[in-house]
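[1] sequence plus predicted model, see below.
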Amino acid sequence: MKKLKIIFFASAFVLSVVSCDNIDSLNENQKAYTNALASNLMTSSQVNYAYFLTNASVNDNNFRGYAQYWTTSTYTDEVNYNQAKRNLGNSHTVILYRDVLQDLIIAKNKINEEQALGPVEIAVKKNRLAILEVQIVMVYQTLVDLFGNIVYSQALDIASFPTPKYDDAKTVYLDLATRLDIAIVNLDSNYDSFGSADLIFKGNVTKWKKLANSVKVKMGMHLADVDPAKAQSMVETAFNSGVMSGNSDAALFQYYKTTIDENPLYNSLVNESQILPTEFFVNELNAKSDPRRDIFFNPASKISGEYKGAPYAQQVSYKNFSNVGLKLRDRTNPGVIFDYTETSFLLADAANRGFNVGGTAADYYEKGIRSSMNYWGISGIDADTYLARTDVAFATAAGTDKQKIAYQLWIAYYNRGFEGWTEYRRLDFPILVAPVTAVSEAEGKVPVRNIYSLFDSTLNKDNYNAAASAIGGDKMTTKIFWDKF
């Protein structure tokens, strides 16, 4: 999509030059659309949001490193938390605001302008608007979970707000929850929506409603330590409305074999020899004979018959360690937007806090592990064997119930770096140790936040300074509002 945008702008520039020479006929395209279709804008936004979550470019996504699933063998700035050098805040801002939210909001405005003539058309229009709204909520939540206070109420309206203010993160969360509630009510599975333009669910409104409720559970659990009553209300109403109940409900973004449509991990894992699973992660899985190892790691890269992870954030020889599994190198491997595994572990956490979600913490803990095993192609027998281990079974595994859930969630979120890092920050487990070589700005800690874009501090200085002051400093050690412990 980025390449297409470059081509588009280059073409536009050429045409503008030609028109200056008064060759009017060359500046007209009788077959071209003068306005993008709402459905196409949504498609574009889905492509870009999936890229943000899935890719492993050092310029765009270092979350698998922050969660200590992966490290790098030669260039270690990123796993040593040098956020400023890559200006990661700018990358995240550009992708999520310009390439995702802007398209979703324009699409929403276009559909609002459409005249619906009959009851069926009105219902379809409501579905389409609600589906766009669910995605808008998800992206804004992502931004809060990245930065804390964000540009929200004045976002993407440069004519009215060329230097927009930053809104309080919790206030944004609560407003998003209200918006999500309205979207859920408006989703009606008796009518169509976007059809094939929807690259996630092909317009399946029932699945969009399950996703919306699962997102509501997630938002509620993020509020659990700061507003328990609100969290419980959100989680219980979402559960009763209907959340994801199996892997078939997962929100996946399918990739294909062609270069422009391939999983972005292909370039990072196949075209480069740089990324390695960490010693810490590999050792944890080895200790429990985790059957997912042959998927997560490459069996052909065993060292003396065993998987060997690389020390985190150290320059090493790539060939001396095990590397990433073949499924993750597959061009067609789908990107995960949200899944049943995530839903199960969130409900395990909810049940452990006494929320009424139709099962116990142990029930959902087991469902989360089984869901992960199933997703990665592990047999039921192997999953049974794993769950029967005393160091895995909920009743006997080490740690508090919260730690047990957090630990297995961390393993299951392998290849979902942003969510793995987010839930590590929220649940404070497992214990991850920052490398001694980390940049001084990390203060000897694993980052719990991404710093704002360097452009914010120069182009929107006053509002940037106010936002930084409000959250306690624009630092990677400043906790997001829901990260209380």
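    Structure's in. What do you need? Numbers count the residues shown, from 1 in each chain.

[2] please make it C-alpha for all contacts and neighbour counts, starting now.
    OK.

[3] measure Gln135 to Tyr386 for me?
    36 Å (C-alpha to C-alpha, to the nearest Å).

[4] what of Phe338?
    24 Å.

[5] repeat that for Val79.
    Counting by C-alpha to C-alpha, the gap from Val79 to Tyr386 is 31 Å.

[6] neighbour count: these two, which is higher?
    When neighbours are counted by other C-alpha atoms under 10 Å, Val79 and Tyr386 differ, and Val79 comes out ahead with 28 against 20.

[7] surely the more buried one touches Thr71?
    Yes: look at Val79 against Thr71 with C-alpha atoms under 8 Å: they come within range, at 6.4 Å.

[8] quick check: the closest residue to Ile150 other than its chain neighbours vs Ser153, distance?
    Of all residues not flanking Ile150 in the chain, Tyr166 sits nearest, at 4.8 Å (C-alpha to C-alpha, 6 or more residues apart in numbering). Look at Tyr166 and Ser153: by C-alpha to C-alpha, they are 8 Å apart.

[9] the more surrounded of those two?
    Using other C-alpha under 10 Å, the more surrounded residue of Tyr166 and Ser153 is Tyr166, with 22 against 13.

[10] what's near enough to touch the spatially most central residue of the chain?
    Taking C-alpha atoms, centre = their mean, the centroid of the chain lies closest to Leu53, which sits 4.3 Å from it. Counting by C-alpha atoms under 8 Å, 6 or more residues apart in numbering, Leu53 touches 61, 335-337, 416-418.

[11] check Phe194 too.
    Per C-alpha under 8 Å, 6+ apart, neighbours of Phe194: 39, 128, 202-203.

[12] against that first model, consider the following:
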Amino acid sequence: MKKISLILGLFALLGWMSSCDKGFDQLNVNPTAATALNPVFTFNNAISNTSFPASTLIFEEAIVQQMFSPNSGITQGGNFNVDNRGSAGANAPLWQRYYRDNLRYLVDGIAKTKNDAARTNLYNMMRILKAYVAMVLTDTYGDVPYSEAGLGYLSANVMPKYDTQESIYNDVIKELTEATAALDATKPTEAGEIMFGGDIAKWKKTGYSIMLRAGMRLSKVNPTLAQATVQKAVAGGLMQSNADNFVVRENANYQNPIGTTLNSTEAANYYLTGAFVTYLKTTSDPRLMSIAVRYVGAKSGPEQTAAKANRDPAVQIGMPLGYDNGTILARATADGLASFYDYSQLDRTRMGYFTAPCFLVTYAQTQLLLAEAAQRTWTTGNATDFYNAGVTAHMKQLGDYDATSLVSDANIATYLQKNPYAAANGLELINNQYWIASFLNGPEVFANFRRSGFPTLTPNPYPGKEIKGNFINRLSYPDSEQSVNAVKRQEAVARQGPDNLDTHVWWDKQ
């Protein structure tokens, strides 16, 4: 009898437990939690992470001799013509930011919207941004993961192959051609995206302006494809004013990485170069007042106070290359300065502020590329007009940093009168202006310097350089790739050339 009672009790307990299980899964699911992420949110995350990391101060800005630090350690790179490898090295942040915080979101978003007729515009916007990101990566490093990049979650491919730069450019041009043409203002326009708020016309002009840049990048290695791409971009419709600029708008929550660095740990460590300041002074360029500040008489970082700040172009003195933090002291004395803290810097209260906008592709750059295309007879129009429009646009663009940075119409007219376009040395004049108009866009100014050969800079004379030539030609792959993707990385090295600063990328034909 006791046995029967025990069995009956056990069944009752099991029955009670079974009834408790009913609805258990619903009770343990948060009813307010998102079950799917709107791909426009990941797109916005990718956009905000397209701004350039502070490492561009270490390499790109120093290579093109606009701004550099005389210090060694983590800040050494283009200032001494040495590599800076390692997972935390100066050659790694752009790779990490653009793959981890940008491209993987774009690849995921593209996959989620590809077959969604209601999100066709978002799909094509993401293709355009991905093409831009791919150009920055391949221009910087050469052969890089592209066709298999960002597929770790979607297809468990955690060791993507490195594509050749030629194949990347071919696909980028294809993607820009298809995606830009497919944008359609009669379909949902994605007002939630933070770049243009769903303005399809601006996205179209951005896509074709990036295509123009891609075409001009091939001017040495494949002039025929370059010309055809340029003509396709022009026919599609390019940026028409500064209102069309492709720019990341920073704020207190999403700060400009360069501005944040210059207003914190490295505030007293970066200086405008003698080459950059001298060129602007020699040509009486009014932009120097918008760019530079000198803390006259400063003998230390703490002495770089507002009371000592002088923005008068006449007093600006750029720091000469070829010195480190030990040898620059004597040079500063020879230059009549109180210390090396007395040299000119980027004004970190305006262009170098932590909420300063980050310009990716601009109307000014686009007009200057058109000027070169016209000079090469690859497009119709007057090179002089494009040149003047490009210079004017950049001087006006400076007002986007701060109202006091805007160059007046009178000063623009005076500058163009003193520095007129001349076809005889047109390519040099155009690309010298592109050098200035791309200031703080490290990847672009570095790429165009290699492509065009302008401006004509004196090689950095710092002793102990690691390069064989006069200038760095590419950045090396981060050491982390040797650990996580060694086989595919080695395939790229065997094909492209040694993984060092001397190897040329494909379009940088010698």
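    Cool, got the structure. Note that the structure is predicted; figures quoted are calculated from it, not measured.

[13] need the TM-score between these chains.
    After superposition, the two chains reach a TM-score (TM-score structural alignment, normalised by the length of structure 1) of 0.85; 442 aligned residues with a C-alpha RMSD of 2.4 Å.

[14] all strands of structure 2, in order?
    Counting by DSSP state E, one finds strands in structure 2 at the ranges 67-68, 144-145, 162-163, 246-248, 271-272, 292-295, 309-310, 344-346, 358-361.

[15] which among these is found nearest to Ala486 of structure 2?
    strand 162-163 (11.0 Å; C-alpha to C-alpha).

[16] filter the contacts of Phe194 of structure 1 down to just the ones in helices.
    Among the contacts of Phe194 of structure 1, DSSP state H puts 39, 128 in helices.

[17] so which residues of the stretch 251-400 of structure 1 form helices?
    Using DSSP state H, counting those that start in this stretch, the helices found in the stretch 251-400 of structure 1 span residues 265-269, 279-287, 293-296, 326-329, 340-352, 361-375, 380-387.

[18] which residue ranges of the stretch 101-250 of structure 1 form helices?
    All helices of the stretch 101-250 of structure 1, identified by DSSP H, counting those that start in this stretch, fall at 102-113, 119-147, 169-186, 205-222, 228-241.

[19] now the ones you listed as JSON lines including distance to Gly377 of structure 1?
    Formatted as JSON lines, the helices of the stretch 101-250 of structure 1 follow (distance: least, C-alpha to C-alpha, whole Å):
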{"stretch": "helix 102-113", "distance to Gly377 of structure 1": "34"}
{"stretch": "helix 119-147", "distance to Gly377 of structure 1": "28"}
{"stretch": "helix 169-186", "distance to Gly377 of structure 1": "32"}
{"stretch": "helix 205-222", "distance to Gly377 of structure 1": "23"}
{"stretch": "helix 228-241", "distance to Gly377 of structure 1": "27"}
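
[20] for Asn374 of structure 1, which of those helices is the nearest?
    Of all these, helix 205-222 comes closest under C-alpha to C-alpha, at 19.4 Å.

[21] what's the angle from that closest one to helix 340-352?
    Here the directions of helix 205-222 of structure 1 and helix 340-352 differ by 40 degrees (axes from the mean of the first three to the mean of the last three C-alpha atoms, to 10 degrees).

[22] residues in structure 2 aligned with helix 205-222 of structure 1?
    Mapping helix 205-222 of structure 1 onto structure 2 (TM-score structural alignment) gives residues 200-217.

[23] what range in structure 2 matches stretch 476-483 of structure 1?
    Per TM-score structural alignment, the counterpart of stretch 476-483 of structure 1 in structure 2 is residues 501-508.

[24] nope, stretch 232-249 of structure 1 is what I was after
    Mapping stretch 232-249 of structure 1 onto structure 2 (TM-score structural alignment) gives residues 227-244.

[25] so what touches the matching stretch?
    Everything outside stretch 227-244 of structure 2 that qualifies as a contact, by C-alpha under 8 Å, 6+ apart, is 173, 202, 204-206, 208-209, 211-212, 214-216, 219, 245, 362-364, 366, 373, 378-379, 393, 397.

[26] out of these, which end up buried?
    The neighbour-count test (16 or more other C-alpha atoms under 10 Å) marks 173, 202, 204-206, 208-209, 211-212, 214-216, 219, 245, 362-364, 366, 373, 378-379, 393, 397 as buried among the contacts of stretch 227-244 of structure 2.

[27] go through the helices of the stretch 101-250 of structure 1 and pick out the most buried.
    For those, the largest average neighbour count (mean count of other C-alpha atoms under 10 Å) is found in helix 205-222, namely a mean of 25.
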